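>>> just the structure for this:
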Amino acid sequence: MSITVVIADDQRMVRAGLRMVIETEPDMTVIGEAGDGAEAVALTRRMRPDVVLMDIAMPRQDGLTATGTLLAGADPPRIIVLTTFDTDENLHRALRAGASGFLLKVSSPEHLITAIRVVAAGDSLLDPAVTTRVIAAFAGRPGPVPPPELGDLTPRETDVLRLIARGMSNGEIAAALTVGEATVKTHVARVLMKLGLRDRVQAVVYAYESGLVRAGNGSGPERGGVPGL
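Reported below is the predicted structural model:
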C-alpha cells in the first residue's frame, strides 16, 4: 500500500527536489504541494496524506503553527519537520509542536526516505544533530523539581525512559537491559501512557525537562548513523 505524502515548503525548487527523491520509491506517492503553512493545512485536510513534510520558515503561516493546527484536529497526519534549526528558539518550538520527526535539510535522500517510512509506521525520528542540540539546550540549567508523575513509573520503566533519551531504538534498549524487544515495546507504551506523551520525541524532551536525564552525564546520543527512535 502506497505511503501518501504532502510537501510544504515555500521554495519551489526544494519541493521539486523532494518530490523527485520520494517518487523514486515504488511505495510512496506525493499527492500535493503547498507553499505556506495555511495552504499546507487546507491541502492536508482535503487530501488526508499519511505524512506531511513541513518546512518551518514559510510566509503567511509558519510550519510550526501549521503543525500545531493539524495535530489539534481529528485523525491528524504524521508530520516531519524539515529545518536548518539555525536558532534554539526554533528548535524548542519544533519539539513542542508535537511533530513525529525532525530532519535537517542537509540530510541525505536515503535518510529522508527512511524517516518517511519510520514515521508512517507510527514511530518517531530525530536527526542526531537535533538530539545533540536538545542536550546542549539543557546543559547548565538548574535542576528542576521532578514532576510527581515520574513516581508512577516502575524502576524498569524509568530505565527505559533514560535510554529513550539517549536516542536508543527498541532493539538497542532490549540489548542494554537484556530483555526481549516485545517487552521493551510494552514498557515504552506504558511510559508514554503514564506520562501523557504522544511519542518518543516528546519523551526525549520530557526526560531532560523533568531532570531525569541531565546533559553531560553520559546520556547523549551514541550512534552516528540513521537515528531511528
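
>>> rest of the way, CA atoms for contacts and neighbours
Will do.

>>> for this structure, longest helix please?
For the chain, the helix with the greatest residue count under DSSP state H is helix 181-195.

>>> one more, for comparison:
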Amino acid sequence: MTLYKVDQPETLIRRKQVLIVDDHPVTRHGMRTLINADGRYEVCGEVDSAPKALEAMGRLSPDVAIVDVALKSTNGIELTRGLRAQSTRTEVIVVSMHDENVYAERALRAGAMGYLMKQEASETMIEALNCVLAGKVYLSPAMKDKLLRRYVSQRAERSSTPIDKITDREMEVLELLGEGFGTREIANRLKLSVKTIDSYREHLKAKLSLPTSGDLMRYAVQRMRDDSNEPAVMARPATERVET
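Below is the predicted model of the structure:
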C-alpha cells in the first residue's frame, strides 16, 4: 500500500483527493502522473487489492476512488459495493480493459458514478473526474446513448395501455362502432368484407379485455363521449349494435 502525505497551504484551494485501486504498478504510475499533473486533483494513495482499498478508505477519506475491474483478490464491481457501503461521500470510477457493454451497467448498479476504458483513460480521466465530482454520471457517448434508448423503451413498455396495442385499422373500426355503425355498415364504409370486420371486432375484444360484443359497443361509445366531451347521447339508434 502506498499512501501520500498531502501538505497544502491553507490559502490554496484544496485539491481533490484520489485513491487508485489497481494491481498493475505501471498502470498506477501512469494514472498518478496524469492526475497529479492537473492542479485540481492529487493522488492520496495507491493500493493493489480490495482489503487494502477498504483500509485506505478509512484512513484517507478520498473524494474519488478509481477502481480496476480485474483485481486479484476480488473483482472491482464487488469492491465498488463495499466502498460505497463504507463511505457514500467517496465517488467511484471503474476502469477496465473489458468491453463497456459488459461491465458499465453493472458498475453503475454497484454504485459507481463512472466507467471508462483503460485504453481511453489518458484522454478521458480528467473529464471523468470533473464529471463525477459535479454529481453527474460519466460514460462514453456510445454507452450513454445505449442506456438512454433502453430506458426510453422500458418506460414506454411500462406506460403502455391496452389502447396502445390497437392497430390503425382496428382503431378505425372502434371509432365507427362508437359512432353507432353496425358491422355491415362498417364493412361498406371501409370496403372490407363483413368477415374481416368481425375479425377486427374479435381482436378488439381480446386486446381490450372485453368479454362480449355488448361490452365492446359500450366501450366504443364511451370512448367517443370522452373524446368529444359530449353528453351521453348517440347520434344514431343502436338497433343492430350488439353483434356476435
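
>>> TM between them?
TM-score for the superposed chains, counting by TM-score structural alignment, normalised by the length of structure 1: 0.55, backed by 147 aligned residues with a C-alpha RMSD of 2.9 Å.

>>> okay, the angle between whatever helix or strand comes next after the longest helix of structure 1 and helix 181-195?
For helix 181-195 of structure 1, the succeeding helix or strand toward the C-terminus, using DSSP states H and E, is helix 200-209. Put simply, helix 200-209 of structure 1 runs at 60 degrees to helix 181-195, going by axes from the mean of the first three to the mean of the last three C-alpha atoms, to 10 degrees.

>>> please, which helix or strand holds the residue mapped onto residue 114 of structure 1 from structure 2?
Using TM-score structural alignment, the equivalent of residue 114 of structure 1 in structure 2 is residue 127. With elements taken from DSSP H and E, the one containing residue 127 of structure 2 is helix 121-133.

>>> A strand includes residue 81 of structure 2, no?
No: according to DSSP: H, G, I helix; E, B strand; the rest coil, residue 81 of structure 2 belongs to no strand; its state is helix.

>>> what does it correspond to in structure 1?
Using TM-score structural alignment, residue 81 of structure 2 lines up with residue 68 in structure 1.

>>> contacting residues for its match?
Contacts for residue 68 of structure 1 (C-alpha atoms under 8 Å, 6 or more residues apart in numbering) come out as 97-98.

>>> how close does it get to residue 125 of structure 1?
18 Å (C-alpha to C-alpha, to the nearest Å).

>>> same question for residue 45 of structure 1.
23 Å.

>>> looking at those two, which is more packed in?
residue 125 (26 against 16; other C-alpha atoms under 10 Å).

>>> alignment lookup: the more buried one to structure 2.
By TM-score structural alignment, residue 125 of structure 1 lines up with residue 138.

>>> surely its match and residue 114 touch.
Yes: counting by C-alpha atoms under 8 Å, residue 138 of structure 2 touches residue 114, with 4.3 Å between them.

>>> roughly how far apart are the most centrally placed residue in structure 1 and residue 57 of structure 1?
Centroid check for structure 1 by C-alpha atoms, centre = their mean gives residue 101 as the closest residue, at 2.7 Å. Computed with C-alpha to C-alpha, the distance linking residue 101 of structure 1 and residue 57 of structure 1 is 16 Å.

>>> coming back round to it: which neighbours do residue 138 and residue 114 of structure 2 share?
Common neighbours of residue 138 of structure 2 and residue 114 (C-alpha under 8 Å, 6+ apart) are 128, 132.

>>> any idea how far residue 38 of structure 2 is from residue 185 of structure 2?
Taken as C-alpha to C-alpha, the span from residue 38 of structure 2 to residue 185 of structure 2 is 77 Å.

>>> quick one: the strands in structure 2, in order.
With strands called from DSSP state E, structure 2 shows them at 2-3, 16-21, 41-47, 64-68, 91-96, 114-117.

>>> which part of structure 1 matches stretch 189-209 of structure 2?
Going by TM-score structural alignment: stretch 189-209 of structure 2 matches no residues.

>>> could you do stretch 29-42 of structure 2 as well?
The aligned range for stretch 29-42 of structure 2 is 16-29, by TM-score structural alignment.

>>> buried residues in that stretch?
18-19, 22, 28-29 (16 or more other C-alpha atoms under 10 Å).

>>> with those residues in mind, which one is nearest to residue 87 of structure 1?
residue 18 (23.6 Å; C-alpha to C-alpha).

>>> need the distance between the two termini of the match of stretch 29-42 of structure 2.
13 Å.

>>> re the thing from before, and the helix holding residue 127 of structure 2, how far from structure 1 on average?
For helix 121-133 of structure 2, the mean deviation from structure 1 after alignment is 2.0 Å (mean C-alpha distance after the TM-score superposition for structure 1).

>>> elements contacting that helix?
helix 25-36, strand 91-96, strand 114-117 (3 or more C-alpha pairs under 8 Å, 6 or more residues apart in numbering; DSSP states H and E).

>>> now for these, which one comes closest to residue 144 of structure 2?
strand 114-117 (10.7 Å).

>>> which part of structure 1 lines up with that closest one?
By TM-score structural alignment, strand 114-117 of structure 2 lines up with residues 101-104 in structure 1.

>>> distance from the chain centre to the matching stretch, please.
From the chain centre to the centre of stretch 101-104 of structure 1 is a distance of 7 Å (C-alpha atoms, centre = their mean, to the nearest Å).

>>> how about stretch 168-176 of structure 2?
Taking mean C-alpha positions (C-alpha atoms, centre = their mean), stretch 168-176 of structure 2 and its chain are 34 Å apart.

>>> what range in structure 1 matches that stretch?
Using TM-score structural alignment, stretch 168-176 of structure 2 pairs with nothing in structure 1.
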